[in-house]
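Q: quick one, fold the following:
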Amino acid sequence: MVKRQTLTLITGADKGIGFETAMALGKRGQHLLVGARNQARGEQAINKLHTAGVSAELVILDVTQAGTIATAAKQIEASHGYLNVLINNAGIALDAHQPPSQLPVMTMRQDFDVNFFGLVSVTQAMIPLLKKGAPAKIINVSSNMGSLGLASDPDSRFFQVNSLGYQASKAAVNFATIDFAKELRPDHISVNSVNPGWTRTDFGGNRSGEQTVAEGAAQIVKLAADDSPDLNMTFTETAGNCHGDVKRFFPVPDFAISALTLASLAAISYP
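A: Predicted coordinates:
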């Protein structure tokens, strides 16, 4: 039986870490579905990928618009009939580091609409395709800024950070990873979170950062290209590590999550 080409959908893949991930996975032989809100920017990304010899096609996808999500799922079903990898990369950070008492609720809603509700909406829409492509995987791009333990630790560099909308949305992403991982494990679909770290992209409106885009994408690429079915319900990162090695890896125990386990997740699993 001829093995099907690995089919990977990446949201927000027309620039930054999403585009770098698409380029790296394409060079490893995967066929990329480049999710992009804007047709022109998406086509520019596709042209760059094709020039580099990468197999890719454009999927117009706005994670905040149910209609485009449904259309994208129908497009993939009609063209391919399955999906192997979903990388939920699209994200925003609209907070201006105001104290929580001054942060507009609408700003927080916008953070959640993209980072959490958009991620969940895309995941739900793609699950039938992922089941047809199983063993399959979902990779959620998260952040250690969603860590309850770091945010409450006076010795942490995140203790002084004010970014309630973004931080809370990424904490929600980590719980989405846990809950989807538990539900989808019998279907041979793994779900993991990755923190790319502070990367030099235009994310958040600036190009400051501690590492290159390739370094930020390294762990996402590693998980997406790994054939091991055992990696599930984890949070990993490469933040600041130019070699692309896993800096932290804490799998959640394979049993019912108790209050103690939840406390451990907050204080230990996402340092």
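Q: C-alpha only now, for contacts and for neighbours.
A: Fine.
Q: residues contacting residue 83?
A: 6, 7, 8, 9, 76, 126, 129, 130, 131, 132, 133, 136 (Cα atoms under 8 Å, 6 or more residues apart in numbering).
Q: any idea which of those is closest to residue 96?
A: Nearest to residue 96 out of the contacts of residue 83 is residue 9 (Cα to Cα; 30.5 Å).
Q: how about residue 159, nearest residue that isn't a chain neighbour?
A: Nearest residue to residue 159, sequence neighbours excluded (Cα to Cα, 6 or more residues apart in numbering): residue 151, at 4.8 Å.
Q: and this one, please, so the two structures can be compared:
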Amino acid sequence: MVDTSSNNLPLRGKHALVTGATRGIGLETCRQLAALGAYVIVAARDLARAEAVAQALRDDGREALALKLDVTSEADRAAVFRELDSRFGKLDILINNAGIWLDSADAATPPDRPIDEVPESVVRRTFEVNFFAPLLLTQTLLPLLKQAPAARVVNVSSIRGSLAHLSDPASPVYPVKALGYDTSKAALNAFTILLAEQLRGSPIKINAIHPGWVRTEMGSKHADLGLEDGARTAIRYATLGEDGPTGGFFFQDERLPW
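A: I've put the predicted structure just below:
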């Protein structure tokens, strides 16, 4: 549970951008960041929905800004950079939350086709959102992250991106082979490692996280975690102290195998 008392606002003065911020884990992450005092940038494809979320946060006494951001759009990414640079000149927290699952109806439903029959379009579309979008958005916003005293980047990945889990018959994710989703999250994990190594020695920390199996449209009603718990790991790694890890893969305080 996030402490929303006025005396416990560790993120006051910090600007935090969340992608895919109008529903599910993204929306809950915005709420928890705002409760900790952050100025939240609500980024989503649908500007009207983003405005509604930002207004609700402002009505609750928080600071928030809505921005249109289709994460697959180069023009949108560039426009977000210009807006943030003009308004704030920095970005303290980037949470790459937006993601899609196209392998079946939802994460509780077996994939529609075996691996050797998955259409190219499914894999390509999944990679565009789950891998290329966070890669390119982070590259675009990195100059602003470098202007912050100690920026944090959180890539919302999945245990399904763990090669160790995908190849372990004892793993809970082993029975389901979701080619598009699994490989896109494995690629996101690799990007996390590589950028963290490039930035090692700087005050910026970047980590990948598994939010858990969360009851969202993607996760399905059968998932075992609610939204508050689903956002908890992202919040933990968005608020790391100076001695916190970088270049890791985590679920809450547990380090996961790559």
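Q: just the helices in structure 2 please.
A: 24-35, 47-59, 74-87, 120-127, 133-147, 163-166, 179-199, 227-238 (DSSP state H).
Q: who wins for proximity to residue 95 of structure 2 among these?
A: Among those, helix 227-238 sits nearest to residue 95 of structure 2 (Cα to Cα), with 7.5 Å.
Q: the inter-axis angle of the closest one versus helix 24-35?
A: Per axes from the mean of the first three to the mean of the last three Cα atoms, to 10 degrees, the angle that helix 227-238 of structure 2 makes with helix 24-35 is 60 degrees.
Q: so what touches helix 227-238 of structure 2?
A: The contact list for helix 227-238 of structure 2, computed with Cα under 8 Å, 6+ apart, reads 1, 24-26, 28-29, 32-33, 93-95, 152-154, 156, 207, 209-216, 250-253.
Q: before we move on, the earlier item: so what does the residue nearest to residue 159 of structure 1 match up with in structure 2?
A: Mapped onto structure 2 by TM-score structural alignment, residue 151 of structure 1 lines up with residue 166.
Q: return the residues in contact with the spatially most central residue of structure 2.
A: Centroid-nearest residue in structure 2, with Cα atoms, centre = their mean: residue 97, separated by 2.4 Å. By Cα under 8 Å, 6+ apart, residue 97 of structure 2 lies in contact with 18, 19, 20, 21, 25, 26, 155, 156.
Q: then residue 173 of structure 1?
A: 115, 116, 119, 140, 142.
Q: the aligned residue in structure 2 for residue 232 of structure 1 and residue 188 of structure 2: what is the separation?
A: For residue 232 of structure 1, the aligned position in structure 2 is occupied by residue 246, per TM-score structural alignment. With distances taken as Cα to Cα, to the nearest Å, residue 246 of structure 2 is found 15 Å from residue 188 of structure 2.
Q: how many residues are close by the residue in structure 2 that residue 74 of structure 1 lines up against?
A: Counting by TM-score structural alignment, residue 74 of structure 1 lines up with residue 82 in structure 2. Using other Cα atoms under 10 Å, the number of residues around residue 82 of structure 2 comes to 13.
Q: picking that back up, how about the contacts of residue 97 of structure 2, which pair is most distant?
A: Spanning the widest gap among those are 21 and 155, at 13.8 Å by Cα to Cα.
Q: rewinding a little: which of the contacts of residue 97 of structure 2 has the largest number of neighbours?
A: residue 21 (31 neighbours).
Q: pretty sure that one contacts residue 30?
A: Yes: taking contacts as Cα atoms under 8 Å, residue 21 of structure 2 lies within contact range of residue 30: 6.8 Å.
Q: hey, what's in contact with both of those two?
A: Shared contacts of residue 21 of structure 2 and residue 30 (Cα under 8 Å, 6+ apart): residue 42.
Q: list the contacts of the aligned partner of residue 50 of structure 2 in structure 1.
A: Under the alignment (TM-score structural alignment), residue 50 of structure 2 pairs with residue 42 of structure 1. For residue 42 of structure 1, the contacting residues are 13, 14, 34, 35, 36, 58, 60, by Cα under 8 Å, 6+ apart.
Q: residue 162 of structure 1: neighbouring residues, count only.
A: Applying other Cα under 10 Å, we find 17 residues neighbouring residue 162 of structure 1.
Q: that one -> structure 2?
A: For residue 162 of structure 1, the aligned position in structure 2 is residue 177, judged by TM-score structural alignment.
Q: just residue 184 of structure 1 next, same as before
A: Residue 184 of structure 1 maps onto residue 199 in structure 2, by TM-score structural alignment.
Q: how close does that match get to residue 235 of structure 2?
A: Taking Cα to Cα as the measure, residue 199 of structure 2 falls 21 Å from residue 235 of structure 2.
Q: between the two, tell me which one has more neighbours.
A: In this view residue 199 of structure 2 and residue 235 are compared by other Cα under 10 Å, and residue 235 has more residues nearby, 19 against 15.
Q: what does the more buried one align to in structure 1?
A: Per TM-score structural alignment, residue 235 of structure 2 is aligned with residue 221.
Q: picking that back up, could I get the contacts of residue 83 of structure 1 as TSV with neighbour count?
A: As requested, those are arranged in TSV below (neighbours: other Cα atoms under 10 Å):
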residue	neighbour count
6	20
7	22
8	24
9	26
76	18
126	24
129	21
130	25
131	18
132	15
133	20
136	27
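Q: name the nearest residue to residue 137 of structure 2, ignoring sequence neighbours.
A: Computed as Cα to Cα, 6+ apart, the closest residue to residue 137 of structure 2 that is not its neighbour in sequence is residue 77, at 6.2 Å.
Q: I meant residue 88 of structure 1, not that one.
A: That would be residue 140: by Cα to Cα, 6+ apart, it lies 4.9 Å from residue 88 of structure 1.
Q: so what does the one you found match up with in structure 2?
A: Residue 140 of structure 1 maps onto residue 155 in structure 2, by TM-score structural alignment.
Q: ok, residue 59 of structure 1 next?
A: Match for residue 59 of structure 1 (TM-score structural alignment): residue 67.
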